[in-house]
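K.L.:
Quick one, what's the 3D model for this:
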Amino acid sequence: MLSLRVRLLMWLMLPLSLYIGASGWLAYRSARDTAALVQDRALLTSAQVIAGELTWVDGALRASVPPSALELFASPARDRVFYQVVTQDGQLLAGPPDFPRPPLFPTTAPAYSSVTVNGEPLRAVSYVRTMYNAGTPYRVAVMVAETMHAHDEMLAKLWEPSLHRQIAMAALAALLVLIGLTVELHPLIRLKDEVAGRAPQELVPIRAGHLQTELRPIVDAINLCIQRLSAQAQQQRRFVADAAHQLRTPLTLLDTQLQFAAQLDDRAALADVLAAMQTSSRGLADLTNKLLLLSQAEAADTPAFSRSRVDLVAVAAGVLEELVALAQRRHIDLGLETVEAHVWVEGNGELFHAMVMNLVDNAIRYIHEGGRVTVAIGSPDNMARLRVIDDGPGIQAEARQRVFERFYRNAPPGQPGTGLGLAIVKEIVAASHGTVTLASGDDGRGLVVTVTLPLALETERNAS
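P.N.:
Just a heads-up that it's a prediction; the model follows:
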């Protein structure tokens, strides 16, 4: 994987290279056209000088080539120059007979052409002068050709310095970008060192004052993650502390009962102690299960926890089937009221089952014998609503907020329980982005626990 410096440099050099290539090509074309124009002008001037020396002598054309016509091509490149003067009927007036190309007789302007002799390129011009003999026009073509050495040298002198300057500019830009990236990325390196050098328990937000504006969202995201980790770590520490505190008493009691039972010889007394130990063991198991369930409920709002569509009506029906025997022993009227066959919510089925189980179990245990417990489910206002209604003693208004605290119990002395039931309900509802409230019944008696949850998406409900 390429480093960030190299990738940014590549993104810079790509358009810069394209620009240099296009600019270099345009500079090359301009230099080529300039060199060609200079050479063509020299060829035309030489041809015109030679044509100016054409004269009639005793009725015959004579052509002389002055030295000035060929001195125009003098250069360190030592180009070879060819010339030829030919009449319109093919008479050779001057120059060698083996000129690189046949004579041209353009009508309006001089004719330029490129030819090759023995693999060497030449540039040639054909200039026509009309001579009159007793009023009769007579056309004479003057042709001059030159090799391309001086032309190529001029092209290189015009084009290469510009190309070299642009390449040097690109190299300088790349160097400055690398230096700038090193300087500008230094705060990010410091941030990396700060994060890497932290202790596992050091969940303190990172300061973003020394970072550029573009990098601050990264720090904000890291700080948000640190905040979540800190909250989770605090939650875990609180859970461990609560669990240790609550488990210490029943474990101590069970240990005391074991020591006492070891000293007994009376079988009747031993049986009573064993029965008490069994009760303590069941209470310890119930407390452990509630603690584990509370831990699951606290983690239910994380992406790692499985979620699916859950039918709240089916969950409530299953819970009532499990608790019907307990209700019958206390002669309690246990019922389910719903006008909808299904009420779909999004969450974890096992936790929803535990939520309804805790609410209904609390209602059955804390009301008088012969009472009434009703579970009502509906979906008013596009929200799923579950209500557990009983006609028991209810909960005083000042205690309704505290009953959701862990291990807080609003029950008579001697009433079994862990004080975790409503705390578990609160965590499950919060993880499902819902609300739970407590209120008195319609006649001021009893308790109504209302759980409101978002409905599952309409597309998901249709798919079911």
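
K.L.:
hey, let's count contacts and neighbours off CA atoms from now on
P.N.:
Noted.

K.L.:
what helices or strands is whichever strand or helix holds Leu176 leaning on?
P.N.:
In this assignment (DSSP states H and E), Leu176 forms part of helix 149-184. Judged by 3 or more CA pairs under 8 Å, 6 or more residues apart in numbering; DSSP states H and E, helix 149-184 is in contact with helix 4-52.

K.L.:
Quick one: residues in contact with the next helix or strand after the helix it packs on.
P.N.:
Note on helix 4-52: by DSSP H and E, the next helix or strand toward the C-terminus is strand 55-57. Strand 55-57 is contacted from outside by 61-63, 133, using CA atoms under 8 Å, 6 or more residues apart in numbering.

K.L.:
Buried residues, the helix or strand following the helix holding Leu176. List them.
P.N.:
Remark: after helix 149-184, the chain's next helix or strand is helix 186-196, criterion DSSP H and E. By neighbour count with 16 or more other CA atoms under 10 Å, helix 186-196 contains the buried residues 187-188, 191.

K.L.:
chain center to the lengthiest strand in the chain, what's the gap?
P.N.:
Ranked by residue count, the top strand of the chain under DSSP state E comes out as strand 120-133. Between the centre of strand 120-133 and the centre of its chain there are 70 Å (CA atoms, centre = their mean, to the nearest Å).

K.L.:
Can you tell me which helices and strands that strand packs against?
P.N.:
Contacts defined by 3+ CA pairs under 8 Å, 6+ apart place strand 120-133 against helix 4-52, strand 111-117, strand 136-147.

K.L.:
Please generate a structure for the following sequence too, so the two can be compared:
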Amino acid sequence: MKSRFSVRRQLLKWLLLPLLILIAVDSTILYRISLHFLRKAFDHALYETAYDVSQILIQDRLNNAQLELKPEVRDMLLSSQQDVMYYSVYDQQGHFMGGDHALPYLKPLSGQHKTLYYGAGQVSGHDVRVVSMPVVIATEEGNAPVRIQVAETRNQRQHLASQILLGILIPQLLLLLVAVLLMWFGIGRGLRPLWDLHAALAQRTPRDLSPVQLTQVPEEVSMLVESINQLMQQVQRLLESQNRFIADAAHQLRTPLAGVMAQTELAQYETNPDALQKSLGNIAISTERLVHMVNQLLILARAEPEVMQAIQMHVLDLRALAQHVTGDLISLALPRNIDLGFESELAHAWVLGDATSLEEMLSNLVDNAIRYSDEGGRVTVSLLRDGESFVLSVEDDGPGIPEDEREKVFERFHRVIGTKQPGSGLGLAIVLEIAQVHGATIQMQDATPEGGLRISLRFADHGADAPVITG
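P.N.:
Sure, this is the predicted structure:
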């Protein structure tokens, strides 16, 4: 048993994955943008502090003081609720000149010797953000360039970064939850026509094959409804065909069966040996006709288009098949001294078809030609190429069929008035059914100006798909 799955859940999973990716990308972008502006704000505040420190140190230096901040000034400038701040002064060669010795010299990169720059460092095992700015101070030798560094631990930065991350993720997750709920109900609403279709089919009886009628059907569901309606029509045609076949068979079999029963009852009360022998002969003839009709009915049932569609066709050699069928039917021609032959200059004639059906079709054509030909007549089966097609013909020199009857003879149980030969009227109906399934066209014409009949069937050439013959 095949496992069942929910279309709603499948659609939700397919939509949820790209939505998660989109939210993850969006959150990452928002987080990085927020961190960028957060870093710029903290760096600017750090620069302001460094600038204030530099101005005080320069002023104190002018008063011949050391490069050290007074405790009260340090507490005012380098104080923070969550972070620890440091400062230091180095000359251009990186020699310590004052401040916190724990704050190492942040060596400038190429091109940064005369500019302000930021960097990262460590003080007492803690990560710090450092700003280094160039200033000029007075010395005994004159004005000298130095670098004043101010550092700050990252506690507040990291705390705010975490708050920003939560501030981004929580709304995004809420948005995701709302989107999933909306998709769940939206998909359910979109699948509502499928439930309507299910309800419409579940309420039907097995005999109700009328088209399914639904209003406001979306395009995707309308294609399914159209396919179901087409299937309904095919089943309807199949049932009609079967019912027609059963009715025709019952009607056509009733008379010969009644005749066999009547002759059998008559023979039971017959005491004269010669009359009894005659009755038994009549029973045999009637039984033979009945068997022939039953066989024709069975062949016709197999030739129905709905049945033939289930048969897998193959590329086969129509020449070999026609030659084989013609040879098998010579036994029917011999008692009437009919010259039955096969003519073809082709080595092969590859067509697409079912061998059994094509043999039955050709057998019916040849059998009809033999039945309706005069004794000592001639029946010829021929095969030739005509452009991109193969033409299979059965020709006889019998009385032929009037032009006004040629379309009717393909109807079931139709027989030409005045025909003396017994038959079921199914032979050409079988030929038509099989030819149509194989995509072949039928043409009926006089064999010669003097009379006779030629029935030709035109098949498409499938030589490109022919099997490779070795040896």
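
K.L.:
Need the TM-score from the superposition.
P.N.:
Once superposed, the chains reach a TM-score of 0.89 (TM-score structural alignment, normalised by the length of structure 1), with 461 aligned residues with a CA RMSD of 2.9 Å.

K.L.:
just to revisit the earlier point, ranking by neighbours, what's the top pick from the contacts of strand 55-57 of structure 1?
P.N.:
Ala63 (21 neighbours; other CA atoms under 10 Å).

K.L.:
any idea how far the closest residue to it other than its chain neighbours is from Met10 of structure 1?
P.N.:
Nearest residue to Ala63 of structure 1 in three dimensions, chain neighbours excluded: Leu54, at 4.7 Å (CA to CA, 6 or more residues apart in numbering). Here the criterion is CA to CA, to the nearest Å. By it, Leu54 of structure 1 lies 65 Å from Met10 of structure 1.

K.L.:
which of the two has more neighbours?
P.N.:
Just comparing Leu54 of structure 1 and Met10: by other CA under 10 Å the higher neighbour count belongs to Leu54, 20 against 14.

K.L.:
Look up how far Pro66 of structure 1 lies from that one.
P.N.:
Counting by CA to CA, the gap from Leu54 of structure 1 to Pro66 of structure 1 is 11 Å.

K.L.:
Check Leu320 of structure 1 too.
P.N.:
The spacing between Leu320 of structure 1 and Pro66 of structure 1, counted by CA to CA, is 126 Å.

K.L.:
Which one's more surrounded, the two?
P.N.:
Using other CA under 10 Å as the criterion, Leu320 of structure 1 and Pro66 rank with Leu320 on top: 21 against 13.

K.L.:
Translate the more buried one into the numbering of structure 2.
P.N.:
Aligned by TM-score structural alignment, Leu320 of structure 1 pairs with Thr326 of structure 2.

K.L.:
That match contacts Leu340, doesn't it?
P.N.:
Yes: Thr326 of structure 2 lies in contact with Leu340 (CA atoms under 8 Å); the separation is 7.5 Å.

K.L.:
what residues do the two have in common as contacts?
P.N.:
Val381.

K.L.:
need the strands for the stretch 201-350 of structure 2, in chain order.
P.N.:
For the stretch 201-350 of structure 2, the strands defined by DSSP state E, counting those that start in this stretch cover 314-317, 339-344, 350-353.

K.L.:
Of these, flag the one that's most buried.
P.N.:
Sort the strands of the stretch 201-350 of structure 2 by mean neighbour count, taking mean count of other CA atoms under 10 Å, and strand 350-353 sits at the top with a mean of 23.

K.L.:
Where in structure 1 does it align, residue-wise?
P.N.:
Using TM-score structural alignment, strand 350-353 of structure 2 pairs with 344-347 in structure 1.

K.L.:
what about that stretch, how far off from structure 2?
P.N.:
Once fitted to structure 2, stretch 344-347 of structure 1 is off its aligned match by 1.6 Å on average (mean CA distance after the TM-score superposition for structure 1).

K.L.:
swap in stretch 278-285 of structure 1?
P.N.:
Looks like 1.8 Å for stretch 278-285 of structure 1 (mean CA distance after the TM-score superposition for structure 1).

K.L.:
Relative to structure 2, which residues correspond to that stretch?
P.N.:
If you align by TM-score structural alignment, stretch 278-285 of structure 1 falls on residues 284-291 of structure 2.

K.L.:
who's in contact with that stretch?
P.N.:
By CA under 8 Å, 6+ apart, the residues outside stretch 284-291 of structure 2 that reach it are 253, 256-257, 259-260, 422-423.

K.L.:
chain center to that stretch, what's the gap?
P.N.:
On CA atoms, centre = their mean, the centre of stretch 284-291 of structure 2 falls 54 Å from the chain's centre.

K.L.:
list the buried ones in that stretch?
P.N.:
Buried residues in stretch 284-291 of structure 2, counted by 16+ other CA under 10 Å: 286-287, 289-290.

K.L.:
do stretch 71-89 of structure 2 as well
P.N.:
Neighbour-count burial for stretch 71-89 of structure 2 flags 77-78, 84-89 (criterion: 16+ other CA under 10 Å).

K.L.:
Tell me which of those fall in helices.
P.N.:
Judged by DSSP state H, helices contain the following of the buried residues of stretch 71-89 of structure 2: Leu77.

K.L.:
Much appreciated, bye for now.
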